[in-house]
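Participant: Sequence and predicted structure, then a few things I'm wondering about:
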Amino acid sequence: MFTKLLIANRGEISCRIIKTAKRMGILTVALYSDADQHALHVEMADEAVHVGPSPSKDSYLQAEKIIQIALKVGADAIHPGYGFLSENATFANLCEQNNIIFIGPPVSAIEAMGSKSAAKNIMELAKVPLVPGYHGNDQSVDGLKSHADKMGYPVLLKAAAGGGGKGMRQVWKSSEFNDALAAAKREAMSSFNDDLMLVEKYLTEPRHVEIQVFCDNFGDGVYLFERDCSVQRRHQKIIEEAPAFGMTPALRKQMGETALKAAKAINYAGAGTVEFLLDSDGQFYFMEMNTRLQVEHPVTEMITGQDLVEWQLRVANNEPLPLAQDALKINGHAFEARIYAEDPSNDFLPATGRLSLLQPPIESRHVRVDTGVVQGDEVSVFYDPMIAKLIVWDENRDKALARLTKALTEYHIDGVVTNIEFLYNLASSAPFKAEQIDTGFIEKNHDLLLLNDKQDIKDLLPIAVLYLMLSSQQNSASDVQDQYSPWSLSNAWRANEQYLQNLELMVADKTFSVQVSQSGAVSQLKAGSQTVFHINVDQQYYQCAGVIEKNQLISTVNGHKTIANVNAHQDGHSVFCNGKVIRFKSLQADIGATQDNNADAGFIAPMNGTVVAILVEPGEQVELGQTLMVMEAMKMEHSLKAPAAGSVSEFYFKAGELVDGGTELLAFQAVQPNKIKNESA
């Protein structure tokens, strides 16, 4: 076995690989960019070497520099993780030329599957079923569009060199094709430096089912069963499960053997994933093969009891597969939920910020957390916004799903917006429990999954107010000279009048007026006394009592007892309770400040990022919905569209320039309705 392993990656996957390598007695070397100088994977590794500036193109994608670092530190093997250089044939070839073991398949296999169009041709010859589509060399707009028109809409545009949903667009009608193709090509060029496209018939209600395969260097191969990865947003997975629900033994065997046929068609070795679309009629079609370890590999590990990273290292060390097919068994059910810094209520836009609170659920044989960050770390604009992977296991799907929803209620993150509450809504929804799932699940159930926002505020605001009242009492108690004096109380005591306080709380740009009165002992500071707060929030009345213990609030609201975690931060407080969270701040008195609400004032950048394209000229007349500018951040494109007919009077940034979130990007002038009438007269 090799003795020193360099991990050409960062974050969660680096930490994951380091854990297995250490258990096997292998020394580890981490790489880090400027932004990752104090990252968890750097702390965990035996050695760490600076690889370059924060942008990945200047650091983690510097293939030749990474090879030189490996030679300098004496690493005899490199694990590329996933993403970055993991499916880069040039990098794998450089490893081979420098006598460094590449923990992955042969260069020829990476090259064969590196182009989606070439992969389709190989699979067609191997008799692997394919989705109808065009994978040829005619890349002209008219040529690609003619194939789409013949195929019939909807169609799916996919970058031939793509992955992770990048360079991919659904096209629902012919008139949308040109814009969708241009956007897909831009994103593909930005992500992969290759804008070759293919067109496929888009199945409207398929499931995304993938098979984990493993092959050694002696011609043997196995499949470690399947994962259902149908729940996706922006063509990227957020909840995966293994095994796939509704899978018969016959279909499992058929898909597994087909996946092995695909792997053997390219003389594969190592860990790979063959991805299929499974239609409602039981037919399945090859999508692509990922020649690396997948993000969702932990659910396979949980149901098989195998360490897939160890399998990778042993196969790369020219050892035979640890187990034969008949020795592999499925035990129980597992889910993985990807915890992202993103805003589900704003089209899942990535978020940045410092993790002021990071409190994962307690790990056990049922609960596993794979992460690459700790409390205080920053989620930056430079990398994917995934914070962690929450993996749960139990004897069957229902029990595992109960584990997942409970663990999500115990996962508390503050400082950045996350998708935890959305994941809880999803996992606890009736359609998900009933296995009514396909790749359009989120779009079909969007209103249901975000339905609880207003109800959450209604349920949690009384708890937030109660916390403010109790914490105010505690703070006052520590400074009290005479605990029996009414002048020492913080309960709005007035002689011969009701104890009444008026508050204003802001939650997500909405202000709530709150009135609080109290009842109980004359001095609420006496030992054993119980304060009862009567809270009126926008004419909704609540009777509340509770106690604060460290950062937990044990409350009773209208007879309903709950336990909430409260985190105080610079911008206010966050209340976490039963899988829900609200962030609020107590407002100061209004001093009459005004705000310019001119609708034509301009467009605000929704996130930190880079301007990648300006698609109209200043002064040019545009139509409602026309794309004006395209931004990119955290591997995602965001298009700014005209809210009405009009024109851009000025762009404040050029293509290629960095932009801070909240910055005004352009000035837009809408055409007045009477002006349109006059011009058309």
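Facilitator: Looks like it came in fine.

Participant: drop to CA atoms for contacts and neighbour counts, all remaining ones
Facilitator: Noted.

Participant: contact partners of the host helix or strand of residue 556?
Facilitator: For residue 556, the host element (DSSP states H and E) is strand 552-557. Applying C-alpha atoms under 8 Å, 6 or more residues apart in numbering, the set of residues contacting strand 552-557 from outside is 462-463, 467, 542-548, 561-566.

Participant: ChimeraX command to pick out the buried ones of those?
Facilitator: Burial among the contacts of strand 552-557 is assessed by 16 or more other C-alpha atoms under 10 Å; the matching ChimeraX selection reads:
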select :462,463,467,542,543,544,545,546,547,548,563,564,565,566
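
Participant: In helices, which of the contacts of strand 552-557 fall?
Facilitator: Among these, the subset assigned to helices under DSSP state H consists of 462-463, 467.

Participant: I'd say residue 188 and residue 181 touch.
Facilitator: No: counting by C-alpha atoms under 8 Å, residue 188 stays clear of residue 181, with 10.4 Å between them.

Participant: now the strands: where do they sit in the stretch 551-681 of the chain?
Facilitator: In the stretch 551-681 of the chain, the strands defined using DSSP state E, counting those that start in this stretch lie at 552-557, 560-569, 572-577, 580-586, 603-604, 609-614, 621-622, 627-633, 636-641, 646-651, 658-659, 664-670.

Participant: Report all helices and strands that the third one contacts.
Facilitator: Going back to what we said before, that points to strand 572-577. Judged by 3 or more C-alpha pairs under 8 Å, 6 or more residues apart in numbering; DSSP states H and E, strand 572-577 is in contact with helix 452-479, strand 560-569, strand 580-586.

Participant: this is the comparison structure:
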Amino acid sequence: NTRLQVEHPVTEAITGLDLVAWQIRVAQGEALPITQAQVPLIGHAIEVRLYAEDPSNDFLPATGQLALYRESAPGPGRRVDSGVEQGDSVSPFYDPMLGKLIAWGEDREQARLRLLSMLDEFAVGGLRTNLSFLRRIIAHPAFAAAELDTGFIPRYQDELLPVPGALGDEFWQAAAAAFIQSLPAGDGPWADTRGFRAGLPAEVSLHLSCNGQDRLVTLPTQPPLLRGEQLLIEHQGVRRAHLAVRSESTLYLRWDGELHAVSLFDPIAAVEAGQLHQGGLTAPMNGSIVRVLVEVGQAVEAGMQLVVLEAMKMEHSIRAPQAGVIKALFCEEGEMVAEGCALVELETAD
């Protein structure tokens, strides 16, 4: 086989052989240096693929800019193969794989724990990825016990793909503390972030937005301290550090294993977003319209295919969520559309 498999680093990890170098030597007419029987098998290795995709939306590919990209620290038994860096854009024209994380250990459990640690250190912000999904798999007790088959993900779907819930008070307090302390230094009295009020105790309030939720937060007099990119929170004598990285107007805060994008709440943008999605079907990702299967005035049934979008070598169908009549079309075949762009307006049947 002249083609290297995506998982070839696993083979390299447990054999200590450089398969790419072997390919080049064979291409030059050299013979393989050892036979199959002489290939050593040492320890255990596990690989995961990091993709720009949305596990909560049927794993559709995601596009956008890598506003934050931090790889795990190098070390024994650790390997990261990637082709991106912070600031790069993920387009709809190529495969959405960002990289591969490979961990080696003397046994499977050591390799698993090492890989789990690597996933904990990795941070990607600016677009959706499967990073948290991978971490939940590797950390799952059934995976640790090697109780694996093709039904693993459906069997534990509620644990591996949990439905996002409301963000708690502790999260919002932490987000506000990190957000205010990570603001760049400004000039003049209006840039002061200490919450000065004439004749009243100092008070700092922020209206923040995250994951479609928003909260007006008033900081306590002694909020958690941000040291570098670590927000230190002490609870019942235990201190925990949470990654908190600012990228322009957005703060990326790691909380309960998830990296959340926090920004100041924009009430005008929230109203516009609500109006845009009312009765409208939007593009789930950047891509090209390959087929428009309906016309204005046409009656459609729930589940009927309306538009076909192509992105990253795959076709994705936009279907009617319920029965109704096509009120307007905002796309045509061959057109490039951006994620969130309105494609079809559907007037539902009463």
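Facilitator: It's in. What you are looking at is a predicted structure, and each value in this text was computed from that prediction instead of being measured.

Participant: What's the TM-score once they're superposed?
Facilitator: Overlay of the two chains. TM-score (TM-score structural alignment, normalised by the length of the second structure): 0.88; 349 aligned residues with a C-alpha RMSD of 2.9 Å.

Participant: To what extent does the strand holding residue 556 of the first structure diverge from the second structure after superposition?
Facilitator: Using mean C-alpha distance after the TM-score superposition for the first structure, strand 552-557 of the first structure ends up 3.0 Å from its aligned counterpart in the second structure, as a mean over the superposed pairs.

Participant: thinking again about what came up before, which of the helices and strands packed on strand 572-577 of the first structure sits most buried?
Facilitator: Comparing these by mean neighbour count (mean count of other C-alpha atoms under 10 Å), strand 580-586 ranks first with a mean of 21.

Participant: quick check, distance from it to the centre of its chain.
Facilitator: 22 Å (C-alpha atoms, centre = their mean, to the nearest Å).

Participant: residue range for it in the second structure?
Facilitator: Alignment of strand 580-586 of the first structure against the second structure: residues 258-264, by TM-score structural alignment.

Participant: go on, stretch 333-350 of the first structure?
Facilitator: Residues 44-61 of the second structure are matched to stretch 333-350 of the first structure when aligned by TM-score structural alignment.

Participant: Quick check: buried residues in that stretch?
Facilitator: For stretch 44-61 of the second structure, a neighbour-count test (16+ other C-alpha under 10 Å) marks 44-55, 60-61 as buried.

Participant: What lies in contact with it?
Facilitator: 7, 9-10, 13-14, 62-63, 90, 96-108, 111-112, 115, 127-131, 133-134, 161, 163, 284-285, 311-312.

Participant: what sits against the residue mapped onto residue 7 of the second structure from the first structure?
Facilitator: In the first structure, the residue matched to residue 7 of the second structure (TM-score structural alignment) is residue 296. Neighbour list for residue 296 of the first structure: 240, 336 [criterion: C-alpha under 8 Å, 6+ apart].

Participant: related to what we said a few turns ago, the match of strand 580-586 of the first structure: average distance to aligned residues in the first structure?
Facilitator: Mean deviation for stretch 258-264 of the second structure: 1.2 Å (mean C-alpha distance after the TM-score superposition for the first structure).

Participant: which SSE is the aligned partner of residue 318 of the first structure in the second structure in?
Facilitator: In the second structure, the residue matched to residue 318 of the first structure (TM-score structural alignment) is residue 29. Assigned by DSSP H and E, residue 29 of the second structure falls within no helix or strand.

Participant: can you check residue 188 of the first structure too?
Facilitator: Using DSSP H and E, residue 188 of the first structure maps to helix 177-192.

Participant: Specify the angle between that helix and strand 609-614 in degrees.
Facilitator: With axes from the mean of the first three to the mean of the last three C-alpha atoms, to 10 degrees defining the directions, helix 177-192 of the first structure sits at 140 degrees from strand 609-614.

Participant: Now do the helices in the stretch 1-150 of the second structure.
Facilitator: Using DSSP state H, counting those that start in this stretch, the helices of the stretch 1-150 of the second structure run over 8-15, 19-27, 108-121, 131-139, 141-144.
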